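**Q** sequence and predicted model, in that order:
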Amino acid sequence: MLQSCFWVDKLACRWREILAHSFALYIFDLDGTLVDSLKDLACAVNRVLEVMGCPQLPEQQIHGYVGQGARWLLEESLKAAGATSDRLEEARGHFLPIYSEQLTTHTHFFPQALETIDTLSKNGARVALCTNKPYELTEKLLKHLGAWERFEIILGGDSLPTKKPDPAPLVHIMQHCGVSADNTLMIGDSTFDIIAGKAAGTATCAVTFGNHDKNTLQDEHPDFMIEQLSQILSL
């Protein structure tokens, strides 16, 4: 069942505007939104920690650090493993080669992800991808999964000087597609996606099956919350 978050006291007019039509541009996050990559990310992080002589972490703990790019993921993982911050660059040097090898071992699309994207495109909508994953790894993963050509534009975490939660990547995508913010929906599983969307002026949709739990997402007041990707087609 579609779940929408209504804060009528502040946003009643916005809801009427949002619900009056579907969107011309849909911008998707990747990890935790379209693909389940947690196991591969956790395996790569623990391999880095092992190489550095640090204790490994439970997968679920690492999952909480996913969503704001590799630097944040490694910073928080090192901290949790008791390593000093001056070892971050060492960890980063290990991470990309290790994760690149691990990238496609377990990662897969969530149910209905490809069908939803294809239906949106067939209905005339524009579909874009905005992830904090490095562009090179994003390209490798999507080509492996056979989805690279499904997006009109793809931005990685290193495609621009800033990344989510900064709104610049979303603004860049809207300018590229020639679509206004009030006709754009940002879909993601983390607070960073919702913050970026709101800062860019788009409508926002949080998915509840990704890296951030429902209560954490609700704190950012997304316009919509959904439990499965096909519900986007009803917005």
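**A** Yes, it's here.
**Q** going forward, measure contacts and count neighbours with C-alpha atoms only.
**A** OK.
**Q** would you mark the buried spots in the helix or strand Leu141 falls within?
**A** Assignment of secondary structure by DSSP states H and E places Leu141 within helix 135-145. Across helix 135-145, burial judged by 16 or more other Cα atoms under 10 Å covers 135, 137-139, 141-142.
**Q** with distance to Val207 as extra columns, can I get those in TSV?
**A** Formatted as TSV, the buried residues of helix 135-145 follow (distance: Cα to Cα, whole Å):
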residue	distance to Val207
Tyr135	23
Leu137	23
Thr138	20
Glu139	23
Leu141	21
Leu142	20
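**Q** dump the residue contacts of Ser230.
**A** 112-113, 115-116 (Cα atoms under 8 Å, 6 or more residues apart in numbering).
**Q** re earlier: ok, and what's touching the helix holding Leu141?
**A** 100, 103-104, 108, 148, 155-159.
**Q** Cys205 sits in which helix or strand?
**A** Using DSSP H and E, Cys205 falls in strand 203-207.
**Q** by contact count, what packs against that strand?
**A** strand 184-188, helix 191-200, strand 224-226 (3 or more Cα pairs under 8 Å, 6 or more residues apart in numbering; DSSP states H and E).
**Q** looking at the ones you listed, which is nearest to Trp72?
**A** helix 191-200 (12.2 Å; Cα to Cα).
**Q** in the closest one, what counts as buried?
**A** Neighbour-count burial for helix 191-200 [16+ other Cα under 10 Å]: 191-198, 200.
**Q** how about stretch 142-155?
**A** In stretch 142-155, counting by 16+ other Cα under 10 Å, buried: 142, 148, 150-151, 153-155.
**Q** find the centremost residue of this structure, please.
**A** With distances taken as Cα atoms, centre = their mean, the chain has Asp29 as the residue nearest its mean C-alpha position (3.1 Å).
**Q** distance of that residue from Cys13?
**A** 27 Å (Cα to Cα, to the nearest Å).
**Q** could you measure Gly32 against Val66, distance?
**A** In terms of Cα to Cα, Gly32 sits 9 Å off from Val66.
**Q** can you pull out the residues in contact with the following helix or strand past the helix holding Leu141?
**A** Downstream of helix 135-145, the first helix or strand assigned by DSSP H and E is strand 154-155. Contact with strand 154-155 is made by 128-131, 135, 169, as judged by Cα under 8 Å, 6+ apart.
**Q** report the two of those residues separated the most.
**A** Ala128 and Tyr135 (13.8 Å).
**Q** who touches both of these two?
**A** With Cα under 8 Å, 6+ apart, Ala128 and Tyr135 have no common neighbours.
**Q** among the contacts of strand 154-155, name the ones in helices.
**A** 135, 169 (DSSP state H).
**Q** and the contacts of strand 154-155, which of them are buried?
**A** Buried, going by 16+ other Cα under 10 Å: 128-131, 135, 169, out of those.
**Q** and here's the other structure:
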Amino acid sequence: MKFKGVIFDLDGTLVNSLEDISDAMNAVLQGLHYPTHSYTAYQYFIGSGLRNLVSKALPDTHNNANQIDICYDLMIEVYSNSCTNKTKSYDGIFELLDHLSSNNIKLSVFSNKSDELTKQVTATIFTNYFESIIGLTTELLKKPNPIKAIEISEIMGLKPEEIIFVGDSDIDMQTARNANMFAVGVIWGYRSKEDLLSSGAQYILNHPSDLIALL
């Protein structure tokens, strides 16, 4: 099968957004006099959407639905004004996107970050690469639910099996397999090679250029 399209996760795959996300959540926690967390801790909070991250960051004594809602709104307010302060593309990503585009490979982004923020971050850092940029609109459609990934394949005009799904987490690998796409894990993101392989990765990238060899 010749692959004709690539769907990329955003955080931990195309961009390193760990510090901006962590700083925003820690600002909320500090404002409420709750304990904050290290960047290393946030590395394992990321991946299942920002609401889930808020829940993981809150202390057990204040981890209820009402407090999660309040802190989520506060976090989004802070993060939306600082989401590209420190966020940068990983080394080699622009070169990869240029190569894929010049070879008529269709490209899209699918993230568990909110749809508005996914579009904001992607549009700020990347221009004119992606056919579709889709983030989270409702918890029911969150990865590893494959519905949105399959919708993206339809937008791209491709069969799922013609698409490579590239991500840095177990959630991404599960999404790829659920959507019948080729699951590719990257080791420069927020999870280990072992985590990716155990979650169904069919190929591992040590550097963005490794994807060119696969294609």
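**A** Yep, that arrived. Predicted model only: the values in this text are computed from it and were never measured.
**Q** tm score of chain vs chain?
**A** The pair, once superposed, lands on a TM-score of 0.94 when counted by TM-score structural alignment, normalised by the length of the second structure; 213 aligned residues with a Cα RMSD of 1.5 Å.
**Q** buried among the contacts of helix 135-145 of the first structure? Need that as a selection in ChimeraX.
**A** Listed next is the ChimeraX selection for buried residues among the contacts of helix 135-145 of the first structure, using 16+ other Cα under 10 Å:
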select :100,103,104,108,148,155,156,157,159
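**Q** okay, and which of the contacts of helix 135-145 of the first structure map to strands?
**A** 108, 155 (DSSP state E).
**Q** need the contacts of helix 135-145 of the first structure in a markdown table (columns: distance to Asn215 of the first structure).
**A** Output for the contacts of helix 135-145 of the first structure, formatted as a markdown table (distance: Cα to Cα, whole Å):
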| residue | distance to Asn215 of the first structure |
| --- | --- |
| Ser100 | 32 |
| Leu103 | 29 |
| Thr104 | 30 |
| His108 | 26 |
| Trp148 | 32 |
| Leu155 | 28 |
| Gly156 | 27 |
| Gly157 | 26 |
| Asp158 | 29 |
| Ser159 | 31 |
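**Q** what does Trp72 of the first structure correspond to in the second structure?
**A** In the second structure, Trp72 of the first structure lines up with Asn52, judged by TM-score structural alignment.
**Q** which one is its match nearest to, not counting chain neighbours?
**A** Using Cα to Cα, 6 or more residues apart in numbering and skipping the chain neighbours, the partner closest in space to Asn52 of the second structure is Phe45 (7.7 Å).
**Q** how many residues are close by Gly49 of the second structure?
**A** 18 (other Cα atoms under 10 Å).
**Q** tell me who's in contact with the nearest residue to it once chain neighbours are set aside.
**A** Closest residue to Gly49 of the second structure apart from its sequence neighbours, by Cα to Cα, 6+ apart: Asn112 at 4.7 Å. The contact partners of Asn112 of the second structure, by Cα under 8 Å, 6+ apart, come to 47-50, 135-136, 142-143.
**Q** between the residues you listed, which is closest to Ala24 of the second structure?
**A** Leu50 (10.9 Å).
**Q** which residues does that closest one contact?
**A** So Leu50 of the second structure contacts 72, 112-114 (Cα under 8 Å, 6+ apart).
**Q** the residue in the first structure sticking out farthest from the centre sits in which helix or strand?
**A** Ranked by distance from the centre of the first structure (Cα atoms, centre = their mean), the top residue is Gly53, with 30.4 Å. Under DSSP H and E, no helix or strand contains Gly53 of the first structure.
**Q** how many residues are close by Val166 of the second structure?
**A** 29.
**Q** was I right about it contacting Leu10?
**A** No - counting by Cα atoms under 8 Å, Val166 of the second structure does not reach Leu10; the two are 9.3 Å apart.
**Q** sorry, back to before: how far away is the match of Trp72 of the first structure from Ile105 of the second structure?
**A** 33 Å.
**Q** can you check Leu205 of the second structure too?
**A** 18 Å.
**Q** could you do Ser199 of the second structure as well?
**A** 26 Å.
**Q** what about these two, which has more around it?
**A** Ser199 (19 against 15).
**Q** map that one onto the first structure.
**A** Ser199 of the second structure maps onto Glu220 in the first structure, by TM-score structural alignment.
**Q** spatially nearest residue to Gln56 of the first structure (excluding sequence neighbours)?
**A** Asn46 (5.2 Å).
**Q** wait, is the one you found part of a helix?
**A** Yes - counting by DSSP: H, G, I helix; E, B strand; the rest coil, Asn46 of the first structure falls inside a helix.
**Q** what does it correspond to in the second structure?
**A** In the second structure, Asn46 of the first structure lands on Asn26 (TM-score structural alignment).
**Q** correct me if wrong: that match contacts Thr36.
**A** Yes - between Asn26 of the second structure and Thr36 there is a contact under Cα under 8 Å: 5.3 Å.
**Q** out of these two, which sits in the busier spot?
**A** Neighbours per residue, other Cα under 10 Å: of Asn26 of the second structure and Thr36, the larger number sits with Asn26, 23 against 18.
**Q** check contacts around the equivalent of Glu162 of the second structure over in the first structure.
**A** By TM-score structural alignment, Glu162 of the second structure lines up with Asn183 in the first structure. By Cα under 8 Å, 6+ apart, Asn183 of the first structure lies in contact with 22-25, 202-203.
**Q** roughly how far apart are Phe110 of the second structure and Met181 of the second structure?
**A** 13 Å.
**Q** circling back to that earlier point, tell me the one among the buried ones among the contacts of strand 154-155 of the first structure nearest to Asp213 of the first structure.
**A** Thr131 (18.8 Å).
**Q** so the closest one sits against Asp158, correct?
**A** No - taking contacts as Cα under 8 Å, Thr131 of the first structure lies outside contact range of Asp158: 9.4 Å.
**Q** next, the angle from the lengthiest helix in the second structure to helix 115-125.
**A** If you go by DSSP H, the second structure has its longest helix at helix 65-80. Angle between the axes of helix 65-80 of the second structure and helix 115-125 is 20 degrees (criterion: axes from the mean of the first three to the mean of the last three Cα atoms, to 10 degrees).
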